[in-house]
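Undergrad: The amino acid sequence is not available; the structure is as follows:
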């Protein structure tokens, strides 16, 4: 447990399972901080692109990790930004290319270890909802509440395709489904911190649930925590 007067909630799951939207709302309703840990990997991928470092270039990755200044800014009103060397890159990291490379860099043990330290540091001594893919299994193993959101592949592909269309991207449903499936395989089979539910996580299938319904399920389980 995280300690009296402080609560740590982890929400993990594959892409388009609803974890990001749900985590933000839960944090806002509880009046505590929210952290999107995927954005930290995206920011490293952006830094690597700017420095010309590719996945697989181990020595260059190690040097980059020693000098990367990635800072997640988790505000009490649940707003969230991430900076790179003091520069707000929250919008710059939301591209398909960055997302794909973030997944590839996340396979590297050293990357997960160093970025995990950044994530853990920003969850220390504060109440937080941490959303990602290994929050409950690695970064916050002693979290008070752990959730793992999932959904059928077809539904997740539909959701992601709708998001991309709204953002002006032209990916088809078939392309989106293939990309999600590839990311799922890569994340669930990786050697270091594979995507899977923590043994003590509550698993919620969001396929036929609205966002508000998922939020309600989570809040009902954490209802006894009254220190916020």
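TA: Arrived safely. Bear in mind that the values here come from a model prediction, so they are computed numbers and not experimental data.

Undergrad: make it CA atoms for all contacts and neighbour counts henceforth
TA: Noted.

Undergrad: ok, the spatially closest residue to residue 93 that is not a sequence neighbour - contacts?
TA: Sequence neighbours aside, residue 42 is the residue nearest to residue 93 in space, at 5.7 Å (criterion: C-alpha to C-alpha, 6 or more residues apart in numbering). Contacts for residue 42 were tallied using C-alpha atoms under 8 Å, 6 or more residues apart in numbering; they are 93-94, 98-99, 101-102.

Undergrad: try it against this one:
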């Protein structure tokens, strides 16, 4: 993820607001993170992994043993995140929270479940909204998340909604965790994905739904390259 600074001056603000945005929304394990990184790299755009901000908030809540019923404390954790994103040569990104590499912890099932809970808190979403909007800078932005096209960048020129079956997504997450040396039970992962999908779809604040006019892609049975090509066809981009 490219971390960006706020532009100053009316001309800079206008440039920031007019920078093109491609939103890629979808549930956990749909492949939107990988797809978004590929799109951003090929287009030369900035990248916003909004889910990382919610997972970082969740991780801060877990590490500091904050009661999720204490809305003020959870929102304060979101506001005061000490976060650094460091791009790596291999295309991955190192995520530092309070100076510590938390890349593996961010992908743990416990963190994902907590992220779903804190994301349903309006005060947390408000705290992170302005930070997310600041990523919109020239030459453009690929925004990966759950409400990028519906809430954060409703004026985005191109909106994509990426999905896949719960079973496929559980298999992907299981493989990802095993490759990182993290023990994982696929049945538990599947149960968690189904429960999280229900929470995300039915929450009153920014529910997980395709934005109006979004291009919906089911990646269950097609390759990453095929997904990318379908999106490029949709936005009218040719390599």
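TA: Great, that's in hand. Predicted model, so just to flag it, every value in this text is computed and none were measured.

Undergrad: And the TM-score between these chains?
TA: Between these two chains, after superposing, the TM-score reads 0.86 (TM-score structural alignment, normalised by the length of structure 1); 224 aligned residues with a C-alpha RMSD of 2.7 Å.

Undergrad: picking up where we left off before, run the contacts of residue 42 of structure 1 past structure 2 and keep the common ones.
TA: Mapped onto structure 2 and checked by both residues aligned by TM-score structural alignment, their matches' C-alpha atoms under 8 Å, these keep the contacts 93, 98-99, 101-102.

Undergrad: Let's see which of these end up in helices.
TA: Judged by DSSP state H, helices contain the following of those: 98-99, 101-102.

Undergrad: For these, pick the one with the most neighbours.
TA: With neighbours defined as other C-alpha atoms under 10 Å, the most crowded of these is residue 102; it has 23 neighbours.

Undergrad: Which position in structure 2 pairs with that one?
TA: Residue 102 of structure 1 maps onto residue 115 of structure 2 when the alignment is built from TM-score structural alignment.

Undergrad: Let me see the contact set for that match.
TA: The contact partners of residue 115 of structure 2, taken as C-alpha under 8 Å, 6+ apart, are 54-55, 57-59.

Undergrad: Keep only the residues you listed that are still in contact in structure 1, please.
TA: Contacts conserved in structure 1 for the contacts of residue 115 of structure 2, counting by both residues aligned by TM-score structural alignment, their matches' C-alpha under 8 Å: 54-55, 57-58.

Undergrad: residue ranges for the helices of structure 1, please.
TA: Taking DSSP H to define them, one finds helices in structure 1 at 19-30, 38-51, 58-67, 96-105, 109-121, 153-166, 173-189, 211-221.

Undergrad: Nearest to residue 141 of structure 1, out of those helices?
TA: Using C-alpha to C-alpha as the criterion, the shortest distance between residue 141 of structure 1 and the helices of structure 1 is 10.5 Å, found for helix 109-121.

Undergrad: Taking helix 38-51 as reference, get the angle to that closest one.
TA: Relative orientation of helix 109-121 of structure 1 with respect to helix 38-51: 130 degrees, computed using axes from the mean of the first three to the mean of the last three C-alpha atoms, to 10 degrees.

Undergrad: which secondary structure elements does helix 109-121 of structure 1 contact?
TA: Counting contacts by 3 or more C-alpha pairs under 8 Å, 6 or more residues apart in numbering; DSSP states H and E, the secondary-structure elements packed against helix 109-121 of structure 1 are helix 58-67.

Undergrad: The helix it packs on vs structure 2, average distance?
TA: With mean C-alpha distance after the TM-score superposition for structure 1, helix 58-67 of structure 1 departs from structure 2 by a mean of 2.9 Å once superposed.

Undergrad: can you count the residues close to the residue mapped onto residue 195 of structure 2 from structure 1?
TA: Using TM-score structural alignment, the equivalent of residue 195 of structure 2 in structure 1 is residue 182. Using other C-alpha under 10 Å, the number of residues around residue 182 of structure 1 comes to 12.

Undergrad: what span of structure 2 lines up against stretch 131-148 of structure 1?
TA: The alignment of stretch 131-148 of structure 1 onto structure 2 (TM-score structural alignment) covers residues 144-161.
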